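>>> Sequence and computational prediction follow.
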Amino acid sequence: MSAKDVRTHIMLDLEIAAHPLKHNPAIIQIGAIHFDIETGEVLKTFSIDINLESCIESGLITDSDTLQWLEKNVPDTLSASQNSKVALQIALKRLTTWLSSCHKSNQVSIKTNYPAARFDPTDLQVMIWAYGSTQDCRWMESAYKAADLRKPWMYYNDLCVRTYCEAAFSITGRNIRREVDKTFVGKKHDAIDDCKHQILYLTKCRDALRGLQGSAIAPVPVGPISESSVKRPRTVLDDNRSRMGLD
């Protein structure tokens, strides 16, 4: 039987004001969802519109083509950013606080549901999922640097939904993204609704992979792979783990 995945799983989606190939685009909206990796259940949500000018002042970039696209396709999102009172640094601090609260609540749940279990610290990390290995997580890295803040999760805890879907396709032969894309609940390019859609990709792929083993649950990797030798600085999320007595 496979190990229980007790990590804190977060789905992330950003709306940006520059071409997605740029590593440091202005971020106009952050959406994040703490979810149950086994079921896809939404546990907590985070959404914030960031003042566009504050991003530019911090050194993040825009381009005219993307701004025109936003104005045409999601004018409300662009307007919300232009009129937002929340500067980039404040938005990122709020995200960090929210991530810490998700991690803490997950630890409480673990201690309640598995009172006799002892987990290695690497089993309890915050894992950040996004759609694309070189997009949202990389943009967040640039944003935290621009705001002179420390990103509250480690680089090796960035996970890619697109890669997971491709792996599921190569193993099962099913194009699960195409199946899921037949229906979109909510509004496209709304960060929270996009997060929910990405969670659906992930859970459908997991179900398909599990189906290959009948009733058995497909093993889930617990903790970062081959990272035991990496010496990492403590983060606010580690501090929460210590306070909960789970180190």
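It's in. Numbers count the residues shown, from 1 in each chain.
>>> Please count neighbours and contacts with C-alpha atoms only from this point.
Will do.
>>> Next SSE downstream of the biggest helix by length in the chain?
Identified as the longest helix of the chain according to DSSP state H is helix 88-113. Sequence order places strand 126-130 as the next helix or strand after helix 88-113, per DSSP states H and E.
>>> tell me the angle of that following strand relative to helix 88-113?
Orientation check (axes from the mean of the first three to the mean of the last three C-alpha atoms, to 10 degrees): strand 126-130 against helix 88-113 gives 120 degrees.
>>> Quick one: list the elements packing against strand 126-130.
strand 8-16, helix 136-146, strand 158-160 (3 or more C-alpha pairs under 8 Å, 6 or more residues apart in numbering; DSSP states H and E).
>>> rerun at 6 Å
strand 8-16, strand 158-160 (3 or more C-alpha pairs under 6 Å, 6 or more residues apart in numbering; DSSP states H and E).
>>> if we can go back for a sec, centre of the chain to the longest helix of the chain, how far?
Remark: helix 88-113 is offset 13 Å from the chain centroid, using C-alpha atoms, centre = their mean, to the nearest Å.
>>> Put this next to the previous one:
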Amino acid sequence: MRDLMIDIETLGTKPGSVILSIGAVTFDALTGEFGEEFYASINPASATKAGLTIDAATVQWWMEQSEEARRSAFAGDRQVGGVLAEFSTYVRRTCADRVWAKPPSFDLVLIESAFQACGMETPWHYRSPRDCRTLFDLTGTTQPSVGIAHNALDDAKAQAMGVIEAYGRFGPQA
């Protein structure tokens, strides 16, 4: 598939913050076809051992979210390095030309920081990131709701659906 949507849930808003979960889905923005999914929850203690940090304000924000969202976000029992290695393999296997996030200046930057903390290379080319929030603004598209808000995979699917709708507004020449 040509497109890859990535979403993360974190314990901070700055590069170097703990990542709780990563969700991703391949899709084709022109045809609307969906492909392979990725979802993994990370043990926050393993992330702090890797040097990632926790922000108290973000923890407070999580306390205000739904029980379903918290249960999903804090269910991680996997080590951060193992999840990032598996995610890197997934990303490389997709061969996506466009790596989407809402926005890349958050999700992708925080993941890149986690890769760096774990001594790993970022698995996408620096020219690949795309911002679906900008696309939604330009086309007047509203992202649909899918599943549980703040579940990384559900949010990735919803964002991908929004990109597909936005591309549809451009017509067949997109």
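Ah, there it is. Here the structure is a predicted model, which is why all the values come from computation and not from measurement.
>>> follow-up on the earlier one: indicate which one of the helices and strands packed on strand 126-130 of structure 1 is closest to C137 of structure 1.
Closest of these to C137 of structure 1 is strand 158-160, at 6.6 Å (criterion: C-alpha to C-alpha).
>>> what's the mean deviation for that closest one versus structure 2?
Strand 158-160 of structure 1, aligned to structure 2 and superposed, deviates on average by 0.9 Å (mean C-alpha distance after the TM-score superposition for structure 1).
>>> so that strand aligns onto which residues of structure 2?
Mapping strand 158-160 of structure 1 onto structure 2 (TM-score structural alignment) gives residues 129-131.
>>> Contacts for that stretch, please.
With contacts defined as C-alpha atoms under 6 Å, 6 or more residues apart in numbering, stretch 129-131 of structure 2 is touched by R98, V99, W100, A101, K102, P103, P104.
>>> now it, how far from the centre of its chain.
12 Å.
>>> Likewise for stretch 34-47 of structure 1?
Taking the mean of its C-alpha atoms, stretch 34-47 of structure 1 sits 10 Å from the chain's own mean (C-alpha atoms, centre = their mean).
>>> measure it end to end?
The straight-line separation of the ends of stretch 34-47 of structure 1 (C-alpha to C-alpha, to the nearest Å) is 12 Å.
>>> next one: stretch 142-154 of structure 2
Start-to-end, stretch 142-154 of structure 2 (C-alpha to C-alpha) is 16 Å.
>>> and it, how far out from the chain's middle?
11 Å.
>>> which residue lines up with T94 of structure 2 in structure 1?
That one, T94 of structure 2, aligns with C102 by TM-score structural alignment.
>>> ditto for T58 of structure 2
Using TM-score structural alignment, T58 of structure 2 pairs with T66 in structure 1.
>>> Repeat that for G168 of structure 2.
Using TM-score structural alignment, the equivalent of G168 of structure 2 in structure 1 is D207.
>>> same question, I42 of structure 2
Looks like I42 of structure 2 aligns to I50 there (TM-score structural alignment).
>>> Its match: how many residues sit nearby?
28 (other C-alpha atoms under 10 Å).
>>> With I28 of structure 1 as the reference, measure out to it.
For I50 of structure 1, the distance to I28 of structure 1 - C-alpha to C-alpha - is 5 Å.
>>> any shared contact partners between these two?
S81.
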